[in-house]
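Student: Predicted structure and sequence below. I'll ask about it afterward.
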Amino acid sequence: MDIQVVEKNELKVVGISWNGTYAETNTIPSLFTELEARLNEVAYQTKEPILIAPFHSRETEFTYYVTTPVEKIENIPEGMVGFTIPRKNYVCATHKGRPEEVENTYLQLLKWMKEYGYEQDLNALSLEIYPEANKHLNASGNLHYDIYLPVKQYR
């Protein structure tokens, strides 16, 4: 797995939010379907063909968003949220494989961070970025998306 440290510029996003326990994560795929059905409602979308899924994980639950990048946050559709993700440094890698293998990808990222002296910034949002070009792979269960874990220090 190719792991690297990158700096991402500020991102403005609009989309759907969800909060629940880890046992309820099977509902997350429906958020993608819901947002895709409502994308025409989101004003000022960028031309970047991706969906961005920022999330906060906590010990017993987490908050997950399925969003689309926008140029400005105005006219947010009912039932959606809009916010800015600040410029940040991340350790990133691409997950390729079955949904059951996602946890292993995260564990490899965390192990790499520890080996190279990076500390995860638990106060910042982690990101999953889903390029439109991989939509058919993801729908077939062969997931292919980028994972970004925020770090406190940058080497």
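Tutor: Good, I have the coordinates.

Student: CA atoms for contacts and neighbours, from now on please.
Tutor: Fine.

Student: My read is that residue 129 contacts residue 145, right?
Tutor: Yes. With contacts counted by Cα atoms under 8 Å, residue 129 reaches residue 145, the gap being 5.8 Å.

Student: what about stretch 143-155, distance to the chain center?
Tutor: In terms of Cα atoms, centre = their mean, to the nearest Å, the centre of stretch 143-155 is set 10 Å apart from its chain centre.

Student: And for stretch 98-115?
Tutor: With Cα atoms, centre = their mean, you get 15 Å for stretch 98-115.

Student: again with stretch 93-108
Tutor: The answer for stretch 93-108 is 13 Å, by Cα atoms, centre = their mean.

Student: which residues touch that stretch?
Tutor: Here stretch 93-108 makes contact (Cα atoms under 8 Å, 6 or more residues apart in numbering) with 1-4, 109, 141-148.

Student: Included below, for side-by-side comparison, is a second structure:
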Amino acid sequence: MECKKVKKDFKVVGMKNRGAYANFGSEVPKFAQQFISKASEIQHHSNTEIALYEPKRDENHLEGDYYVGLIVPDALNEVPSGMEYIEISQEYVTTRGRITDVSDLHLQIIKWSDEHGYQKNLGSYIIETYHPIENNIEEVQIYIPIHS
């Protein structure tokens, strides 16, 4: 697994929801399916699915906001009803691997980040982008926001 620090810009059209962190593993994919059924309403998207997660600040922070959406190449003036346009420019630590290993990838990138002295930015969204590869296997790219 390769980890690295990057500066990245994201332009996203998505739908916002809120839920318990404990349920994100099942809730976010279901909400993403609802979103994808409306994706044809978005003009000029990249087909790259994305999720943005409010970071959990501490043990007492039980619920958080999240977005599911698609990356778009350019800023949009108009978005479909029920959706939002989001633009984020941030420094991240990142890694990529199989979606089935997403929990381990999160643990490994956080460990790597700590070992390299990067401090998490709890004021910016954790981002995952999803990339289909062959044989119905999907990879996830994880971006953990850090202070520059």
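Tutor: Cool, got the structure. Since this is a predicted model, take the numbers as computed values, not measurements.

Student: Just the TM-score for the two chains, thanks.
Tutor: For this chain pair, the superposition-based TM-score is 0.84 by TM-score structural alignment, normalised by the length of the second structure; 142 aligned residues with a Cα RMSD of 2.0 Å.

Student: re earlier: now list the buried members of the contacts of stretch 93-108 of the first structure.
Tutor: Buried by 16 or more other Cα atoms under 10 Å: 109, 142, 143, 144, 145, 146, 147, 148, out of these.

Student: So the first one, which state does it fall into?
Tutor: Right, the one you point to is residue 109 of the first structure. helix (DSSP: H, G, I helix; E, B strand; the rest coil).

Student: Residue 96 of the second structure: neighbour count?
Tutor: Using other Cα atoms under 10 Å, residue 96 of the second structure has 22 neighbouring residues.

Student: Can you tell me the SS state at the equivalent of it over in the first structure?
Tutor: Aligned by TM-score structural alignment, residue 96 of the second structure pairs with residue 94 of the first structure. Assigned with three-state DSSP, residue 94 of the first structure falls in the strand class.

Student: thinking again about what came up before, among the contacts of stretch 93-108 of the first structure, which lie within strands?
Tutor: Applying DSSP state E to the contacts of stretch 93-108 of the first structure, the entries found in strands are 4, 143, 144, 145, 146, 147, 148.

Student: Which members of the residues you listed define the maximum pairwise distance?
Tutor: 4 and 143 (19.7 Å; Cα to Cα).

Student: mind listing what the nearest residue to residue 5 of the first structure once chain neighbours are set aside touches?
Tutor: On the basis of Cα to Cα, 6 or more residues apart in numbering, the spatially nearest residue to residue 5 of the first structure that is not a chain neighbour turns out to be residue 91, at 4.4 Å. Contacts for residue 91 of the first structure (Cα under 8 Å, 6+ apart) come out as 3, 4, 5, 6, 109, 113, 148, 149, 150, 151.

Student: What of residue 79 of the second structure?
Tutor: Residues counted as contacts of residue 79 of the second structure (Cα under 8 Å, 6+ apart) are 13, 42, 85.

Student: Tell me the counterpart of it in the first structure.
Tutor: In the first structure, residue 79 of the second structure lines up with residue 76, judged by TM-score structural alignment.

Student: State the distance from its match to residue 33 of the first structure.
Tutor: Distance of residue 76 of the first structure to residue 33 of the first structure, computed by Cα to Cα, to the nearest Å: 18 Å.

Student: and if you look at residue 119 of the first structure?
Tutor: 34 Å.

Student: These two: who's more crowded?
Tutor: residue 119 (16 against 11).

Student: So the more buried one is in contact with residue 113, correct?
Tutor: Yes. The criterion here is Cα under 8 Å, and residue 119 of the first structure meets it with residue 113 at 6.7 Å.

Student: quick one on the thing from earlier: need the contacts of stretch 93-108 of the first structure in a markdown table (columns: distance to residue 22 of the first structure).
Tutor: Listed next are those as a markdown table, based on distance: Cα to Cα, whole Å:
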| residue | distance to residue 22 of the first structure |
| --- | --- |
| 1 | 25 |
| 2 | 27 |
| 3 | 26 |
| 4 | 27 |
| 109 | 20 |
| 141 | 20 |
| 142 | 21 |
| 143 | 19 |
| 144 | 21 |
| 145 | 20 |
| 146 | 21 |
| 147 | 18 |
| 148 | 19 |
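
Student: Understood, closing this out.
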